[in-house]
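Student: Here is a sequence with its predicted model. Questions after.
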Amino acid sequence: MTTVVWIAEGTWPACVDAARALAPEPAGIVLLHVTAPDVPGAACGAYAGLLGRGRPERDPGARLERAAAASAAELLDAAAARLGRPCSRLERTGRVEREVVAAAEGAGLLVLARDGDRNRLGPRSLGPESRFVVDHAPCPVLLVWPEPAPDVGTIPPPPRRP
């Protein structure tokens, strides 16, 4: 059984801790990081449209792509060190939610963290990308809180009936 652990900025430690505690020892663990392509593309387009006609060597898009790759590698290194057991690393670029779902194909478990409103229980504790992944994952999902879960008293009240 392969366990895929989605490594996302700000929430990854809880995912790694959950995988370390719950994934069986012989299970393969894949640390997954996905970089969205929109920031380098936007920088490239803005530069070309406003400033850089005829000066491709000054295009900031390539520099942003290199910086994003270095940041992803650092996160994956930190996650692997925290995991403390053999694992593989997978870096993907594209629409984050779709890349996570595609990477989870054939996995026995996908671990991800809540990334929305973490002050109260409920559906808004998932951001749009995580909601998509939970709704479309092709395998079982372990959804963790990146910090201690809020009190049960934070559940929204039931709707009033007219």
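Tutor: On my side now, so go ahead.

Student: only C-alpha atoms for contact and neighbour calcs from this point on.
Tutor: Fine.

Student: So which elements touch the helix ranked longest in the chain?
Tutor: Counting residues, the longest helix found in the chain (DSSP state H) is helix 60-83. Under the contact criterion of 3 or more C-alpha pairs under 8 Å, 6 or more residues apart in numbering; DSSP states H and E, helix 60-83 touches helix 12-22, strand 28-35, helix 38-50.

Student: which of those is buried the deepest?
Tutor: Mean neighbour count (mean count of other C-alpha atoms under 10 Å) peaks for strand 28-35 among those, with a mean of 23.

Student: now that strand against helix 60-83, angle please.
Tutor: Angle of strand 28-35 versus helix 60-83, following axes from the mean of the first three to the mean of the last three C-alpha atoms, to 10 degrees, is 150 degrees.

Student: Name the residues that touch strand 28-35?
Tutor: 1-8, 19, 68-69, 72, 76, 79-80, 86-96, 99-100, 103 (C-alpha atoms under 8 Å, 6 or more residues apart in numbering).

Student: another structure for you, compare them:
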Amino acid sequence: MIVLVWINEGTWRAAVDAARAHTGAGDEITLLYVTGDDVAEAAHGAFVGLLGRGHPERDPGDRVAALSASAAAELLEAAAGRLDRPATRLRARGRPEREVVRAAEGAGLLVCARDGDRRRPGPHSLGPATRFVVDHAPCPVLLVWPEP
């Protein structure tokens, strides 16, 4: 079975631990991290609109995008280390909810963690992106609570 594990900064440990606990040795695991474009685009837009006329080499959007890619690589490496078994590492860029649903095509299981209000069970325990993924995933979803 192909298992896709969606990791992000706040909940990756719980998702990786669930994947380790609920998959077999023969399962193919893919760790997915999605970098949203919104922060780098906002930095670029602010630069162009207010500061950057005539100085494209100073565009902070490029630096933010590079830092984001570096952080994604580090998080994927940490997740692979915690998983402690072979896994494919996949980075995507775009709207996280759309990229996760797209990446889950052909998977037998998607593992993700709740990322909303942890004090209240129910719909508010899911952030908007996770709610979209749960509602639109093309495969079964294992939804776990992150550690306290």
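Tutor: Perfect, thanks for sending it. Worth saying up front: this structure is predicted, and the values here are computed from it rather than measured.

Student: Nearest to residue 107 of structure 1, out of the helices and strands packed on helix 60-83 of structure 1?
Tutor: strand 28-35 (9.4 Å; C-alpha to C-alpha).

Student: Any buried residues in whichever strand or helix holds residue 129 of structure 2, and which?
Tutor: Under the criterion of DSSP states H and E, residue 129 of structure 2 resides in helix 128-136. Within helix 128-136 of structure 2, the residues that count as buried by 16 or more other C-alpha atoms under 10 Å are 129, 130, 131, 132, 133, 134.

Student: so which of these would you say is closest to residue 112 of structure 2?
Tutor: Closest to residue 112 of structure 2, out of all of the buried residues of helix 128-136 of structure 2 and judged by C-alpha to C-alpha, is residue 130, at 8.0 Å.

Student: quick one: the closest one and residue 111 touch, right?
Tutor: No. Using C-alpha atoms under 8 Å, residue 130 of structure 2 and residue 111 do not qualify as a contacting pair, with a distance of 11.0 Å.

Student: Including distance to residue 34 of structure 2, could the buried residues of helix 128-136 of structure 2 go into TSV?
Tutor: Below are those laid out as TSV (distance: C-alpha to C-alpha, whole Å):
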residue	distance to residue 34 of structure 2
129	11
130	12
131	16
132	15
133	13
134	16
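
Student: re the thing from before, and residue 57 of structure 1, which of the helices and strands packed on helix 60-83 of structure 1 is closest to it?
Tutor: helix 38-50 (11.1 Å).

Student: State the span of structure 2 onto which the closest one is aligned.
Tutor: Aligned by TM-score structural alignment, helix 38-50 of structure 1 falls on residues 38-50 of structure 2.

Student: In structure 2, which residue is most central in space?
Tutor: residue 33 (3.6 Å; C-alpha atoms, centre = their mean).

Student: Could you report the separation of that residue from residue 73 of structure 2?
Tutor: 9 Å (C-alpha to C-alpha, to the nearest Å).
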